[in-house]
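Trainee: just a sequence and a predicted model for now, questions to come.
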Amino acid sequence: MDIRRVECLDGLRGVAALWVLIGHMMILTGFRLPLIGKPDLGVDLFILLSGFLMMYQYRLRAGSEDWDAPGTWAAFWTRRFFRLAPLFYVTLAAALIAGPSIYADRVAIDSFLGQALQPAERYTDASLTNIVMHLTFLFGLLPDYAFRTPLPDWSLGLEMQFYLLFPFLILLGRRIGWIPAALVAAGGGVAIALLAGAAGLDYPMPSFLPLKLQLFLAGMLIAAGPGESLAWLWVRLGAAMLLAAIPIGGDQDLLHFAVRELLVFGFFALVHWRSLGAIGWVSRLLGSRPFYWLGELSYGTYLIHLLILQPVAAAVIGQFGTGLGAAGRFVLTGAIVVPVTYALAFVTYKLVELPGQRLGKAMIKRVAGGSTPRALQTVPEKIAAP
């Protein structure tokens, strides 16, 4: 693997965010297509990419960071916090303020489409407890708070739990090997998930890390070290696909199983076989300038889109009712929602995300005594939680 750049990462994270957006548009307009109408699979792709990138960056920084030192862990956690938190806090404030209005829109949508109504508290709970749980990213640990804002933020709590665990996974992998460490961690995750289920913890979304840890670990295994043999790469691929097949966390029907396996295999191919024919062409396409920007705006797109989508879908339904079919509702809603969402994602990328990342780097530099190793300055921090 060329350790300098993995071209497909930019495009894949952009595709994952667009997948989630389109899937939610289908749910809220009544238009259905197979596969693309499953936004949870777009989140699974994000999780896979996140596991890969954390391991990839660890390898890039291996010569300049001491992972036995708590300071390295603190720098890692600081970088990741300032990658996620600034935009999340901005959109969380907007969601809490607009929550009652968005809930009324969602009731109108679900009533028109004959879907079960969402719990009111998911949209209207502006209690101090709910706010504190979200500001601290602890909400994903508790079923009652894991899905309690108008945002699709359950995966952010999940992502933060993975970041918290990541240094311990690194230490375990260095001690017993990366594949054994991944299998041990996955086994522990399954055991904890089963115990949580037996204790009556019923998560409305798989926001608890043991429910999705296997996909993070699969992504980590795809980030093979330089110089590994072809045979060992096949072993890594087999282990990653085995992890992705663990039947916990989210829907477990045949379609979801098959797509998760294809996501692992396809991503592995784009990373390790990108010099081959059509695979190379796809990899270069995903690394092209348009896909680069699609990826840069992916985090904002993911966080913002439901705040725009639900009012617009409700307005389209209110204006046209049954006079416009599902396909028409989907097209008209998308014509409004997609450009507005990406425009807002661009604005918040410039005004919130980038300043937040710079603030995080400045804090690390200050704590480090005014100097930051070059590896910490130049390695990109591009993958955010979906």
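Mentor: Perfect, I can see it now. Numbers count the residues shown, from 1 in each chain.
Trainee: from here on, just use CA atoms for contacts and neighbour counts.
Mentor: OK.
Trainee: all the helices of the stretch 1-150 of the chain, residue numbers only.
Mentor: For the stretch 1-150 of the chain, applying DSSP state H, counting those that start in this stretch gives helices covering 8-29, 39-60, 70-113, 121-124, 128-135.
Trainee: out of those, nearest to Leu309?
Mentor: Nearest to Leu309, of all the helices of the stretch 1-150 of the chain, is helix 8-29, at 7.1 Å by CA to CA.
Trainee: hmm, back to that, dump the helices of the stretch 1-150 of the chain to JSON lines, plus mean neighbour count.
Mentor: Putting the helices of the stretch 1-150 of the chain into JSON lines (neighbours: other CA atoms under 10 Å) gives the following:
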{"stretch": "helix 8-29", "mean neighbour count": "24"}
{"stretch": "helix 39-60", "mean neighbour count": "23"}
{"stretch": "helix 70-113", "mean neighbour count": "19"}
{"stretch": "helix 121-124", "mean neighbour count": "20"}
{"stretch": "helix 128-135", "mean neighbour count": "15"}
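Trainee: so which of those gets nearest Asp2?
Mentor: helix 39-60 (10.8 Å).
Trainee: elements contacting the closest one?
Mentor: helix 8-29, helix 213-222, helix 254-272 (3 or more CA pairs under 8 Å, 6 or more residues apart in numbering; DSSP states H and E).
Trainee: A further structure is provided below for comparison with the first:
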Amino acid sequence: MSDELSYRRLPSLTSLRFILACPVIWYHVSYVSGIFDGSLHKSLAIVSPFAAGAVSAFFILSGFVVTWVYRPGDRPASFWRRRWWKIVPNHLLAWTATLVLFAVAAKQMPMPSPPGDGTAAAVTNLFLVQDWVPDYHLYSGFNTPAWSISCEVFFYALFPALILVARKIPAQRLRPVWAVLAGVIVLIPLVSAAIPGPELYDWLPINERSLWFVYIFPPVRLLEFALGIVTARLIQTSTWPRIRRRYLGISLFVLFAALPSLPPQYAMGSAAAPALAVMIARTALADIEGRSRRLPRPALILLGESSYALYITHAPLMMAARYLVGPDPDLAPWVGFAWVLGVIAVAIPLSVVVYRYFELPLMRRWSRSRRTPTPPQPAPAPTPASST
């Protein structure tokens, strides 16, 4: 197995993006929207660790994919240009929709907590710098999902340097590097737990600065992106160990079962990063070895390709739908769940439209230079995959 495999498509990872988006969308629409109240609303917070874990998986997957498609000689400017046209137009579209929504709704937006509709939240959200200030109403304000895009901008800014370092690591040292990264990621919540402050949520005893450090702060989340880079390099160099699926399932089960006994910062997703990296590696290997059957289906691939549009546009749609039912809807539970399913049922096809008719045309037109690219150097001959 060699770098030449990096030019092979991994459709199952594309489909996986949609699957990972589902718990995030469900958590936002069912819980963050405030459509329910009382004990039912509190009980829906149980989805939060799964949504946070999905975000961690997205960061790992991002590092994996950009490493997988990287070719020696690719100029940083070309990489940044492609990433800019991938993330910024959809971000600006969602930001504009949110701005119009707040202009129409003014101060009457019926959300359970102030969504950060002030000038500071709007400006920091626009320029994707909201994650650098430990202020809940900035990093969770305006179009809330954009906080993770703020992290991605930081990751992409550093990627040309990170990939050069990663490619210089000898193949036999990649496993120890992976283990160190995984260990540091798992220990980060303990560091965050030492940060004092009043609790931010009634269902999760974690304060604003602690939440910001463990979940939002870009240099901390960079560790998961780097884990994705090293995971891809392990597969490219045929040094990824064979880990059976049942061990992956057991590790995830033990983690979630242990959450009540761990500091609450462990509910913010990153502790699952090592297991999630294994899941991503297994999914990629299934494509490489021709074993994948369920994920690489055209409909799922299209939904995966549209997942970024879904992620960045569902919040303004959700807030508009929430505004329409009023500040105190007092809905029967079945009506509330029908509202949740209705919002999601609109958000998914809307994301496909945005992807096909907005995101994709702009990327095709502007993301690549019109100059003829230099052909990549031939990759070394494949070597047998290792297993343990």
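Mentor: Perfect, I can see it now. Note that this is a predicted model, so its numbers are computed, not measured.
Trainee: fetch the TM-score of the aligned pair.
Mentor: The TM-score (TM-score structural alignment, normalised by the length of structure 1) is 0.71; 333 aligned residues with a CA RMSD of 4.1 Å.
Trainee: return the residue of structure 2 aligned against Leu84 of structure 1.
Mentor: In structure 2, the residue paired with Leu84 of structure 1 is Ile87, using TM-score structural alignment.
Trainee: circling back to that earlier point, want to throw the helices and strands packed on helix 39-60 of structure 1 into TSV with distance to Val337 of structure 1?
Mentor: Conversion of the helices and strands packed on helix 39-60 of structure 1 to TSV gives the following (distance: least, CA to CA, whole Å):
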stretch	distance to Val337 of structure 1
helix 8-29	9
helix 213-222	30
helix 254-272	27
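Trainee: out of those, which comes closest to Pro311 of structure 1?
Mentor: Among the helices and strands packed on helix 39-60 of structure 1, helix 8-29 comes nearest to Pro311 of structure 1, with 10.3 Å by CA to CA.
Trainee: out of the helices and strands packed on helix 39-60 of structure 1, which gets nearest to Gly197 of structure 1?
Mentor: Of all these, helix 213-222 comes closest under CA to CA, at 15.8 Å.
Trainee: would you mark the buried spots in the following helix or strand past the closest one?
Mentor: Scanning forward in sequence from helix 213-222 of structure 1 by DSSP states H and E, the next helix or strand is helix 230-244. Buried residues in helix 230-244 of structure 1, defined by neighbour count with 16 or more other CA atoms under 10 Å: 233, 236-241, 243-244.
Trainee: make JSON lines out of these and add distance to Leu113 of structure 1.
Mentor: Formatted as JSON lines, those follow (distance: CA to CA, whole Å):
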{"residue": "Leu233", "distance to Leu113 of structure 1": "48"}
{"residue": "Arg236", "distance to Leu113 of structure 1": "45"}
{"residue": "Leu237", "distance to Leu113 of structure 1": "42"}
{"residue": "Gly238", "distance to Leu113 of structure 1": "42"}
{"residue": "Ala239", "distance to Leu113 of structure 1": "42"}
{"residue": "Ala240", "distance to Leu113 of structure 1": "39"}
{"residue": "Met241", "distance to Leu113 of structure 1": "37"}
{"residue": "Leu243", "distance to Leu113 of structure 1": "37"}
{"residue": "Ala244", "distance to Leu113 of structure 1": "33"}
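Trainee: for these, which one is nearest Leu33 of structure 1?
Mentor: Using CA to CA, the buried residues of helix 230-244 of structure 1 come closest to Leu33 of structure 1 at Ala244, 24.0 Å.
Trainee: one step back: tell me which two of the buried residues of helix 230-244 of structure 1 sit farthest apart.
Mentor: Farthest apart among the buried residues of helix 230-244 of structure 1 by CA to CA are Leu233 and Ala244. That separation is 16.5 Å.
Trainee: Ser56 of structure 2 is in contact with Pro274, isn't it?
Mentor: No: between Ser56 of structure 2 and Pro274 there is no contact under CA atoms under 8 Å: 9.9 Å.
Trainee: how about Gly173 of structure 1, what's its match in structure 2?
Mentor: Taking TM-score structural alignment for the superposition, Gly173 of structure 1 sits opposite Ala166 in structure 2.
Trainee: distance of Ser127 of structure 1 from Lys212 of structure 1?
Mentor: Between Ser127 of structure 1 and Lys212 of structure 1 the distance is 28 Å, computed by CA to CA, to the nearest Å.
Trainee: repeat that for Leu156 of structure 1.
Mentor: In terms of CA to CA, Leu156 of structure 1 sits 12 Å off from Lys212 of structure 1.
Trainee: more neighbours: which of the two?
Mentor: Higher neighbour count among Leu156 of structure 1 and Lys212: Lys212, with 28 against 24, using other CA atoms under 10 Å.
Trainee: which residue lines up with the more buried one in structure 2?
Mentor: Per TM-score structural alignment, Lys212 of structure 1 is aligned with Arg221.
Trainee: mind listing the helices for the stretch 251-388 of structure 2?
Mentor: 273-288, 298-305, 307-325, 333-354, 360-366.
Trainee: would you list the helices of the stretch 1-150 of structure 1 in CSV and tack on distance to Leu359 of structure 1?
Mentor: Converted to CSV, the helices of the stretch 1-150 of structure 1 look like this (distance: least, CA to CA, whole Å):
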stretch, distance to Leu359 of structure 1
helix 8-29, 23
helix 39-60, 20
helix 70-113, 7
helix 121-124, 31
helix 128-135, 18
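Trainee: out of the ones you listed, which is closest to Leu286 of structure 1?
Mentor: Among the helices of the stretch 1-150 of structure 1, helix 8-29 comes nearest to Leu286 of structure 1, with 4.2 Å by CA to CA.
Trainee: elements contacting that closest one?
Mentor: Packed next to helix 8-29 of structure 1, using 3+ CA pairs under 8 Å, 6+ apart, are helix 39-60, helix 70-113, helix 277-286, helix 289-296, helix 298-320, helix 326-348.
Trainee: out of these, which comes closest to Phe168 of structure 1?
Mentor: Across the helices and strands packed on helix 8-29 of structure 1 (criterion: CA to CA), the nearest stretch is helix 70-113, sitting at 9.5 Å.
Trainee: ok now the closest one, how far from the chain's centre?
Mentor: On the basis of CA atoms, centre = their mean, to the nearest Å, helix 70-113 of structure 1 sits 13 Å off its chain's mean C-alpha point.
Trainee: same for that helix, what does it pack against?
Mentor: Counting by 3+ CA pairs under 8 Å, 6+ apart, the packing neighbours recorded for helix 70-113 of structure 1 are helix 8-29, helix 121-124, helix 154-176, helix 298-320, helix 354-367.
Trainee: next, the angle helix 154-176 makes with that helix.
Mentor: Interaxial angle of helix 70-113 of structure 1 relative to helix 154-176 (axes from the mean of the first three to the mean of the last three CA atoms, to 10 degrees): 140 degrees.
Trainee: I am finished for the moment; much appreciated.
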